[in-house]
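*Asks:* Below are the sequence and a predicted model; questions follow.
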Amino acid sequence: MIIISTQTKRENIFLFRITNFTGAYVEISNYGASIVSVVVPDQHNKLENIVLRYNNLEDYLSDPYYMGATIGRVANRISNAQFTLNRQTFQLDKNVGNNSNHGGYNGFHQKIFDYTISGEELTLYTISKDKEGGFPGEVNFSVTYSFSDCNELCITYRAESNQPTPINFTNHAYFNLGGSNKSILEDLLWVNTKQYLETNAEFLPTGKTCSTVGTAFDFGSYKKIKSMMPLKQDNLQGYNAYFMKDKDYKEDLPLASIRNEQSGRIIDLYTTIPGVLVYTGDFLSDPFIPFGGICLEAQFPPDGVNQSSFMSNILHPGKIKTDTIKYRFRCRKEAPFDHRPKD
């Protein structure tokens, strides 16, 4: 069931609640096509919101953290805020130092989306105009949300463009499975890959793909995030790391998973996208706390448009690009399927 309500006096901004038969629900705003709440049970059947959120819309309008937002046109950083495509160089918004990040100043996170409802699916859609943020081409974009009776939140992105242009969509929800104002560093993380991208001090890939085995990035089994951090040798206490799918990755397996021992809650991430950016919320501050939420941002490699060795994320005219992110919320008391990481 989908219920619509206005968030404030702004008549064109709405909050949508999608409820399944168990009473669990998610809330989505058409401002930034954002995830506002994910209310799911713990191992004692207690319903609780497990994503960071603001309590009023005005805070979302000035939000520096991309709280729950849909990110585009291009998620993450583009070095020197420029790229060359078909022998033409495009200059982008410099909104993080000398680099462009998350679509620049007018990214999808600040757009008011139109909407349609079909059955139990909510579709939010918008047009990104030619040269918006410096990117070429007019892009027709939509994101569809659904929430199943098995507590699976499915996000499907769809885009088409009238010019060749880079695209890289993701969601920027901060998850906290133990409840608000608690650190996520005691949570256990599992990432189903053996490779990650080396980055420099600006969190830009150097172009080198590294093995996770035996490193601070080795989450080949569930490991407490806090226990792995002392092994790191970069300039960040926590993680802002991109993990790439292995060549033999099987799409029916989770790419990543987070587990909280106290609540028993688990998130499994499934995606058609080639990798995941794990961010531990190091830079969160008031009204939140550092490490108060963790992001599992399924996305193409950062700065991929400037790295010829990375998978192409160029959308060409006449083509339709679709990708899916699915978060499955479950509890340890549930019997795990064989294909899931074992508890």
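*Replies:* In hand now; what should we look at? All figures in this text were calculated on a predicted structure; none of them were measured in a lab. Numbering: from 1, shown residues only.
*Asks:* rest of the way, CA atoms for contacts and neighbours
*Replies:* Fine.
*Asks:* Grab the nearest non-local neighbour of Asp303.
*Replies:* Spatially, and ignoring its direct neighbours in sequence, Asp303 is nearest to Ile78 (4.5 Å; Cα to Cα, 6 or more residues apart in numbering).
*Asks:* I'd like to know how far the most far-flung residue of the chain relative to its centre sits from Asn56.
*Replies:* Most distant residue from the mean C-alpha position of the chain: Arg87, 31.2 Å away (Cα atoms, centre = their mean). Distance, Arg87 to Asn56, using Cα to Cα, to the nearest Å: 45 Å.
*Asks:* same check, this time on Thr193
*Replies:* Per Cα to Cα, Thr193 is found 38 Å from Asn56.
*Asks:* Likewise for Phe175?
*Replies:* Taking Cα to Cα as the measure, Phe175 and Asn56 are separated by 19 Å.
*Asks:* got it, and Tyr239?
*Replies:* 29 Å.
*Asks:* Let me know how buried the residue nearest to Asp303 is, in neighbour terms.
*Replies:* 27 (other Cα atoms under 10 Å).
*Asks:* contacting residues around it?
*Replies:* Asn99, Ser100, Asn101, Leu204, Pro302, Asp303, Gly304, Val305, Asn306 (Cα atoms under 8 Å, 6 or more residues apart in numbering).
*Asks:* if you look at those, which of them are in strands?
*Replies:* If you go by DSSP state E, the contacts of Ile78 have Ser100, Asn101 in strands.
*Asks:* Go through the contacts of Ile78 and say which is closest to Ile258.
*Replies:* Closest approach to Ile258 among these (Cα to Cα): Pro302, at 22.3 Å.
*Asks:* Surely the closest one is in contact with Leu204?
*Replies:* Yes - contact criterion Cα atoms under 8 Å: Pro302 and Leu204 qualify, at 6.8 Å.
*Asks:* Leaving aside the residues adjacent along the chain, what's closest to Asp218?
*Replies:* Here the residue nearest Asp218, using Cα to Cα, 6+ apart, is Thr212, at 4.7 Å.
*Asks:* Could I have the buried ones of the contacts of Ile78 as ChimeraX selection syntax?
*Replies:* Burial among the contacts of Ile78 is assessed by 16 or more other Cα atoms under 10 Å; the matching ChimeraX selection reads:
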select :99,100,101,204,302,303,304,305,306
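*Asks:* Check it against this one:
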Amino acid sequence: MVDETTSASAKSVIVEPFGETEGREVFLYTLTNKTGMMAKITNYGGILTHLYAPDAKGRFEDVVLGYDNLQDYIDHSPYFGALIGRYGNRIGGASFTLNGQTYELVKSQGENTLHGGNTGFHGIVWDAVPFVAENGQGLTLTHISPDGDEGFPGTLSVTVTYFLSDNDELSIDYKATTDKATPVALTQHAYFNLSGDLGSEITGHLLRLEADRYTPTDDRQIPTGDLASVKDTPFDFRHMRPIGEEIDADGEQLSYGGGYDHNFVLNRKGRGLELAAVVEEPTSGRRMEVLTTEPGVQFYSGNFLDDSYRGKGVVFGKRTGFCLETQHFPDSPNKPDFPSTTLKRGETLRSQTIYRFGVIKKHR
């Protein structure tokens, strides 16, 4: 994790106006490392709007779906690049019981709560402080979510730090404390397309997941509570293979999400940072590794994107982006056998995810 006490002046981080919402100014922050890689982040929703990564020939292209203006993010965004909280993914029935008390949450997807409710962390203006360190540039975002926000108990204080290192790694560090026990699950919702052609399908990308099991869902996409083996199923990404190879295979699990939209149980050895996924795009030669301290990752293949999503000069149609949302499991507050997401008073939640960029060896 980044030690901000070593930070120097933030003069090298470009800060630009990005609009205004609900009486608050919004800014766009551009982080650049010594190799030329660049990340643009806005304090509205903590959104990663652009991420320029080199291909095998050293050409930099944007590899995340998104918009060029604030209003499109406010009006019509499927969480493009956003920070997600208080609870990433779904909570079934928009309710849970904690310490004998039942809490009713805001319903944001049918009868469920999705990604923290209607005004989750993706839809608020964060306080932001850019900084420069010896090995890269960063942005620290802070927010205090009041007791009862979207139905969740406790006043939650959250700090999220983006850091673009000179090693072509974009790290995201999460920290949270509360004054009352509450479920917390924070994540990042970037839609990646490593080809650099953001209007093209991602089905030809090659994917490997460090997961022997996944969590099947019911028809509401709420986990059943089972941990199912991926062996001999379309969910077996233990070896590198195309995302689209079995994406339209018969079976109720793929039909529920119109493709992949499932939590994979990572093969963790401990509590530290471990490899979760590897993605390669054969044409551009780009390679991305995902490392995390989280127990799971939601692999979403962009099945619900359609021609109504237009940004950066292209149409973001079905399966033009994929998400690898590192996370605790969906509906954990209602699944006692899942890893707990309860944060208690006096405790500090700490989590880290790194997206590491490089090129496929054969392209070098």
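*Replies:* Looks like it arrived, so ask away. Note that this is a predicted model, so its numbers are computed, not measured.
*Asks:* tm score of chain vs chain?
*Replies:* The TM-score (TM-score structural alignment, normalised by the length of the first structure) is 0.94; 336 aligned residues with a Cα RMSD of 1.7 Å.
*Asks:* about what we covered before: I'd like the contacts of Ile78 of the first structure laid out as JSON lines, including distance to Ser227 of the first structure.
*Replies:* JSON lines is the format used below for those (distance: Cα to Cα, whole Å):
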{"residue": "Asn99", "distance to Ser227 of the first structure": "32"}
{"residue": "Ser100", "distance to Ser227 of the first structure": "32"}
{"residue": "Asn101", "distance to Ser227 of the first structure": "30"}
{"residue": "Leu204", "distance to Ser227 of the first structure": "25"}
{"residue": "Pro302", "distance to Ser227 of the first structure": "26"}
{"residue": "Asp303", "distance to Ser227 of the first structure": "29"}
{"residue": "Gly304", "distance to Ser227 of the first structure": "31"}
{"residue": "Val305", "distance to Ser227 of the first structure": "34"}
{"residue": "Asn306", "distance to Ser227 of the first structure": "34"}
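*Asks:* any idea which of the contacts of Ile78 of the first structure is closest to Leu61 of the first structure?
*Replies:* Using Cα to Cα, those come closest to Leu61 of the first structure at Asn101, 17.6 Å.
*Asks:* Now that closest one: closest residue in space that isn't a chain neighbour?
*Replies:* Spatial nearest neighbour of Asn101 of the first structure, excluding adjacent residues (Cα to Cα, 6+ apart): Arg77 at 4.3 Å.
*Asks:* Could you find the counterpart of the one you found in the second structure?
*Replies:* Counting by TM-score structural alignment, Arg77 of the first structure corresponds to Arg90 in the second structure.
*Asks:* Let me see the contact set for that match.
*Replies:* Contacts of Arg90 of the second structure (Cα under 8 Å, 6+ apart): Asn112, Thr113, Leu114, His115, Gln221, Ile222, Pro330, Asp331.
*Asks:* Ser195 of the second structure and Met288 touch, don't they?
*Replies:* No - between Ser195 of the second structure and Met288 there is no contact under Cα under 8 Å: 11.6 Å.
*Asks:* rewinding a little: name the residue in Thr193 and Asn56 of the first structure with the higher neighbour count.
*Replies:* Thr193 (24 against 10).
*Asks:* Tell me who's in contact with the aligned residue in the second structure for the more buried one.
*Replies:* By TM-score structural alignment, Thr193 of the first structure lines up with Ala211 in the second structure. Counting by Cα under 8 Å, 6+ apart, Ala211 of the second structure touches Val230, Phe237, Arg238, Phe264, Val265, Leu266, Asn267, Ala276.
*Asks:* Now for the residue nearest to Ala211 of the second structure when sequence neighbours are not counted: which residues touch it?
*Replies:* Closest residue to Ala211 of the second structure apart from its sequence neighbours, by Cα to Cα, 6+ apart: Leu266 at 4.5 Å. Counting by Cα under 8 Å, 6+ apart, Leu266 of the second structure touches Leu209, Glu210, Ala211, Asp212, Arg213, Ala276, Pro295, Gly296, Val297.
*Asks:* and the aligned partner of Phe217 of the first structure in the second structure, helix, strand or coil?
*Replies:* Aligned counterpart of Phe217 of the first structure in the second structure: Phe235 (TM-score structural alignment). On the three-state scheme (DSSP: H, G, I helix; E, B strand; the rest coil), Phe235 of the second structure is labelled coil.
*Asks:* and the closest residue to Phe235 of the second structure other than its chain neighbours, how many neighbours?
*Replies:* Spatial nearest neighbour of Phe235 of the second structure, chain neighbours left out: Tyr214 (7.8 Å); criterion: Cα to Cα, 6+ apart. By other Cα under 10 Å, 23 other residues sit near Tyr214 of the second structure.
*Asks:* how far away is Tyr214 of the second structure from Gly257 of the second structure?
*Replies:* Counting by Cα to Cα, the gap from Tyr214 of the second structure to Gly257 of the second structure is 14 Å.
*Asks:* for Thr142 of the second structure, same thing?
*Replies:* Thr142 of the second structure sits 33 Å away from Gly257 of the second structure, going by Cα to Cα.
*Asks:* Helices of the stretch 251-364 of the second structure, residue ranges please.
*Replies:* 252-257 (DSSP state H, counting those that start in this stretch).
*Asks:* Identify the residue of the first structure aligned to Gly321 of the second structure.
*Replies:* Aligned by TM-score structural alignment, Gly321 of the second structure pairs with Gly293 of the first structure.
*Asks:* isn't its match right next to His172, touching?
*Replies:* No - counting by Cα under 8 Å, Gly293 of the first structure does not reach His172; the two are 10.6 Å apart.
*Asks:* More neighbours: which of those two?
*Replies:* More crowded of Gly293 of the first structure and His172, by other Cα under 10 Å: Gly293, with 28 against 23.
*Asks:* give the contact list for Glu210 of the second structure.
*Replies:* Taking Cα under 8 Å, 6+ apart as the criterion, Glu210 of the second structure is in contact with Phe237, Arg238, Leu266, Asn267, Leu275, Ala276, Ala277.
*Asks:* The first one reaches Leu209, doesn't it?
*Replies:* Yes - between Phe237 of the second structure and Leu209 a contact is recorded at 5.3 Å, counting by Cα under 8 Å.
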